[in-house]
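In: got a structure for you, letters missing:
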């Protein structure tokens, strides 16, 4: 008779799977809670301690770690010496291992979990048994995922060797990911000597950045609730690769704001941001910021979407609308467009600094996210004229926007509204020209101020800004030619403040 060892933390599908094994001539061996579940279902099952002659001990830390178990798993069935050794020691071969691991990742996500509680969810015997079975997958079935139970039963009927090999590979992937999560928990250093990220595939995508590229979407274990992987799509067609990247950028921008805010994104750059007393007013500002570029854009809102705001968005072609919630009649209006993706998201309050990775050929770059937010006390007035309170508020708003714009980045704003954005130019004056050309078409341009992600290496940007109506500028400073820009600002009566914080975004 074939023997199967079952020891699972996730009991979903367990009884039906065990019944299938019994029907196929297996005897069952089990541990602790798994055995109790099988006993309750009236199935014939032998306790591990009856096989080993040694009781479970140390509060369950030692159960399957025994030669009578591991020799039964690891013996090569086609090696006479191995089989003779089993016979000599009266060890029965084990032909199938079904184990899923202690819920370590789920445990450490719980609020106020202690280190001691987390440590107890580090599985030792489970990974050992699974890895032994996977190593001997020419003869032994290694089952780690309840989602595989049905196809394992079919594979047993067909003696599907290819499936056994596939399951073995999955075991090593699962245990590697499990160990990586534990290592990250025990060593929270953001830049460890060994960087071992692990991700779970959420879905395959139709294609990547372009139609000839393949792509898939993965989630990190324990991803924060405020991340895009935990968004819920309520309506519309499937998200594409570019949709996901744009939506993630929009969510990062949205997390900057506590007041009602609307962010419109195209190609990972903001094309309009509005902050106001109500979400409808914020939408009006974001739309008016660039009513041309918003076409086909991604819209993120940090308040529940009401009917009036939904009706205004419905009048446009948009790719995605995402918000914490939607009033039922607002959702009904947006859902009239069958392809519009409507999603609920959770926001970070405030945006938390994390570590982000950027792949390079043969490696990866890690850095902490740019979570810096400058306030009134973080700026230094360097000109003869100081900004008015209204100008300073606008400058700080522009500084929040500029950190999410591709460098070289220039943002022209006024009263909680972007008016013009110059992004990704090879020289800073080019970005200034683009931002001001767009801003001057806006009815709210009078009194606009300008924000720069990095210092001005020359005074030409200040000269151009002054000639086109800018009366206040915020920039990090730090150039060896800072004084040239300060002198130019003084010449034109412009207020300039520096922050000492650069917000490059490559």
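Out: The structure has been received and is ready for your questions. Since the structure is predicted, the reported quantities are computational estimates derived from the model, not experimental observations.
In: Every contact and neighbour count from this point should use C-alpha atoms.
Out: OK.
In: Could you pull out the helices in the stretch 201-350 of the chain for me?
Out: Under the criterion DSSP state H, counting those that start in this stretch, helices of the stretch 201-350 of the chain are mapped to 241-254, 279-289, 307-314, 328-334.
In: Just list the residues touching the nearest residue to residue 414 once chain neighbours are set aside, thanks.
Out: In this structure, residue 414 finds its nearest non-sequential neighbour in residue 448, 4.9 Å apart by CA to CA, 6 or more residues apart in numbering. For residue 448, the contact set (CA atoms under 8 Å, 6 or more residues apart in numbering) comprises 412, 413, 414, 469, 470, 471, 472.
In: adding another structure so you can compare the two:
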């Protein structure tokens, strides 16, 4: 009689599977809760400790770590010395293993879980059995995914055994299972111990296959990395088709910008750069500020909002060709309006959630760059006035708004604002003067030529940006400072009547 060892935490479908194995003349070995469940359903089960003639010890920490189990799993059945060893030690072959692991991830995701509670959910016997069985795939069927029950039973019924092809596939899935499990454990320990490892593993679980990547000739998939509440992957799609690769990239930037602002704010975004950001005391006015910043570039772009979408706002949004709208909620009549555009992707995401993502991973050829996420929050206390003219509290608030916007623009970045709205964005230029010219000229062409604020993501190496800005109506500048030639820019500001403050922190974005 063939033997199957079943020990599972996720018991979905296990009773039905065990019944099929019994009907196929398998003897079932089991432990703990799995054994009890099978017996409650009148399924004959041999307790592992009875089979091994060795008791469970250490509060169940040691149950299956025994030569009767691992000899039965690892023996090569075409090797005479293995067969002789099995005979001498009265060990039988085990033909099938069905194991899934202690719920470590579920445990650490529970609020209030202690370190010791997490450690106790590290499975030892399960991964060991899985690896033993998977290594000996030619002779042992290894099941770690309950979705494979039907395929295994079908092949045994049709051929008396699972095929070598299926065994190989299940072996691969088994090793992936233990690798992923160990990755979650190591990453938990890294975070708990604040440890900088020499090797870095991260689990990426397939979320869905995308139609294509950045361009139609590139294949692409979306993988989920962390259980982050403030993730685009948790957004509910209320209207429109699947997000594309570029949609996901852009939308991720849009929600990250939105997180900078507590007051009603709208972000208009295109190609991973904001083309407009507006804050006001109501979301409709905030949207109008963002839209008027650049009503040209937003065509085919994204609008993200941190307040409920009303019907009045929906009517305004529907006047524009947009790919995506993201908001925490929508009035029913607003949704009716937005759904008249069948291809408009309408996403619902709770913007009050905090992001738990602390590391940013960027791939390069043959490797990856890993850094802390730029979560630095600019406050008044961090600002120092560099010029003889001192900005008012209200002007400081405007300058902080400008720097929050500039932080999310590709470097070299210059942002021009008026009050709490962007009016010019210069993104991704090879020199800072070029970025300033783009932003300043845009502001001027759209009627903004006085009482403007200029924000720069990095310091000024020369005084050229200050002198240029003065010709366009800039009266306030916020920048990191720290150049060996800061004095030149300060001198120019003093001579031109411009107030300038330093933040002490740059925000390069490549």
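Out: Done, it's in. Nothing here was measured: the structure is a model prediction, and the numbers come from that model.
In: one step back: map the residue nearest to residue 414 of structure 1 across to structure 2 for me.
Out: Aligning on TM-score structural alignment places residue 448 of structure 1 opposite residue 452 in structure 2.
In: how about the contacts of residue 448 of structure 1 in CSV, adding neighbour count, distance to residue 363 of structure 1 and secondary structure?
Out: CSV is the format used below for the contacts of residue 448 of structure 1 (neighbours: other CA atoms under 10 Å; distance: CA to CA, whole Å; DSSP: H, G, I helix; E, B strand; the rest coil):
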residue, neighbour count, distance to residue 363 of structure 1, secondary structure
412, 31, 37, strand
413, 31, 39, strand
414, 23, 42, strand
469, 16, 46, coil
470, 22, 44, coil
471, 22, 45, coil
472, 27, 42, strand
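In: from those, which is closest to residue 308 of structure 1?
Out: Nearest to residue 308 of structure 1 among the contacts of residue 448 of structure 1 is residue 414, at 24.3 Å by CA to CA.
In: what do we get in structure 2 for the closest one?
Out: Checking TM-score structural alignment: residue 414 of structure 1 goes with residue 418.
In: Am I right that that match is in contact with residue 455?
Out: No - counting by CA atoms under 8 Å, residue 418 of structure 2 stays clear of residue 455, with 11.4 Å between them.
In: give me the number of residues near residue 224 of structure 1?
Out: Residue 224 of structure 1 sits with 14 neighbouring residues when counted by other CA atoms under 10 Å.
In: OK, contacts around it?
Out: Contacts of residue 224 of structure 1 by CA under 8 Å, 6+ apart are residue 230.
In: repeat for residue 29 of structure 2
Out: Residue 29 of structure 2 touches 3, 4, 5, 6, 45, 46, 47, 48, 51, counting by CA under 8 Å, 6+ apart.
In: which pair in those spans the largest distance?
Out: The widest separation within the contacts of residue 29 of structure 2 (CA to CA) is 13.4 Å, between 6 and 51.
In: These two: who's more crowded?
Out: Set side by side, residue 6 of structure 2 and residue 51 show more neighbours around residue 6, with 22 against 14, by other CA under 10 Å.
In: Just give me the longest helix of structure 1.
Out: Once structure 1 is assigned using DSSP state H, the helix that runs over the most residues is helix 161-186.
In: average distance between that one and structure 2?
Out: Here helix 161-186 of structure 1 is compared with structure 2 after superposition; its mean distance to the aligned residues, by mean CA distance after the TM-score superposition for structure 1, is 1.1 Å.
In: Kindly name the residues of structure 2 that line up with that helix.
Out: Using TM-score structural alignment, the residues of structure 2 aligned to helix 161-186 of structure 1 are 164-189.
In: buried ones in stretch 133-152 of structure 2?
Out: By neighbour count on 16 or more other CA atoms under 10 Å, the buried set for stretch 133-152 of structure 2 is 133-144, 146, 149, 152.
In: Same check on stretch 446-457 of structure 1?
Out: 448, 449, 450, 451, 452, 453, 454, 455, 456, 457.
In: Next up, the contacts around the fourth one.
Out: Under the criterion of CA under 8 Å, 6+ apart, the neighbours of residue 451 of structure 1 are 395, 398, 399, 402, 410, 411, 412, 413, 473, 474, 475.
In: How is it assigned, secondary-structure-wise?
Out: strand (DSSP: H, G, I helix; E, B strand; the rest coil).
In: State the distance from it to residue 473 of structure 1.
Out: From residue 451 of structure 1 over to residue 473 of structure 1 the distance is 6 Å, taken as CA to CA, to the nearest Å.
In: Between the two, which contacts overlap?
Out: Common neighbours of residue 451 of structure 1 and residue 473 (CA under 8 Å, 6+ apart) are residue 395.
In: just the strands in the stretch 351-500 of structure 2 please.
Out: 359-364, 367-372, 384-385, 414-417, 422-426, 452-456, 474-479, 499-502 (DSSP state E, counting those that start in this stretch).
In: ok, the counterpart of residue 91 of structure 1 in structure 2 - how many residues close by?
Out: If you follow residue 91 of structure 1 across to structure 2 using TM-score structural alignment, you land on residue 91. Look at residue 91 of structure 2: counted by other CA under 10 Å, it has 19 neighbours.
In: whereabouts in structure 1 does stretch 481-491 of structure 2 align?
Out: The aligned range for stretch 481-491 of structure 2 is 477-487, by TM-score structural alignment.
In: which residues touch that stretch?
Out: With CA under 8 Å, 6+ apart as the criterion, stretch 477-487 of structure 1 contacts 382-383, 454-459, 462, 496, 498-500.
In: mind listing what's buried in that stretch?
Out: For stretch 477-487 of structure 1, by 16+ other CA under 10 Å, it's 477, 478, 482, 483, 484, 485, 486, 487.
In: Over to stretch 497-510 of structure 2?
Out: Buried-residue list, stretch 497-510 of structure 2, by 16+ other CA under 10 Å: 497, 498, 499, 500, 501, 502, 503, 505, 506, 507, 508.
In: from memory the third one sits against residue 395, does it?
Out: No - taking CA under 8 Å as the definition, residue 499 of structure 2 is not a contact partner of residue 395, at 9.5 Å.
In: mind listing what the residue in structure 2 sticking out farthest from the centre touches?
Out: Farthest-out residue of structure 2 from its mean C-alpha position, per CA atoms, centre = their mean: residue 88, at 53.3 Å. Not one residue lies near residue 88 of structure 2 by CA under 8 Å, 6+ apart.
In: Against residue 70 of structure 2, how distant is it?
Out: Taking CA to CA, one finds residue 88 of structure 2 at 15 Å from residue 70 of structure 2.
In: what does residue 206 of structure 2 give?
Out: 32 Å.
In: out of the buried residues of stretch 477-487 of structure 1, what pair is the most spread apart?
Out: 478 and 487 (15.0 Å).
In: Thanks again, I'm all set now.
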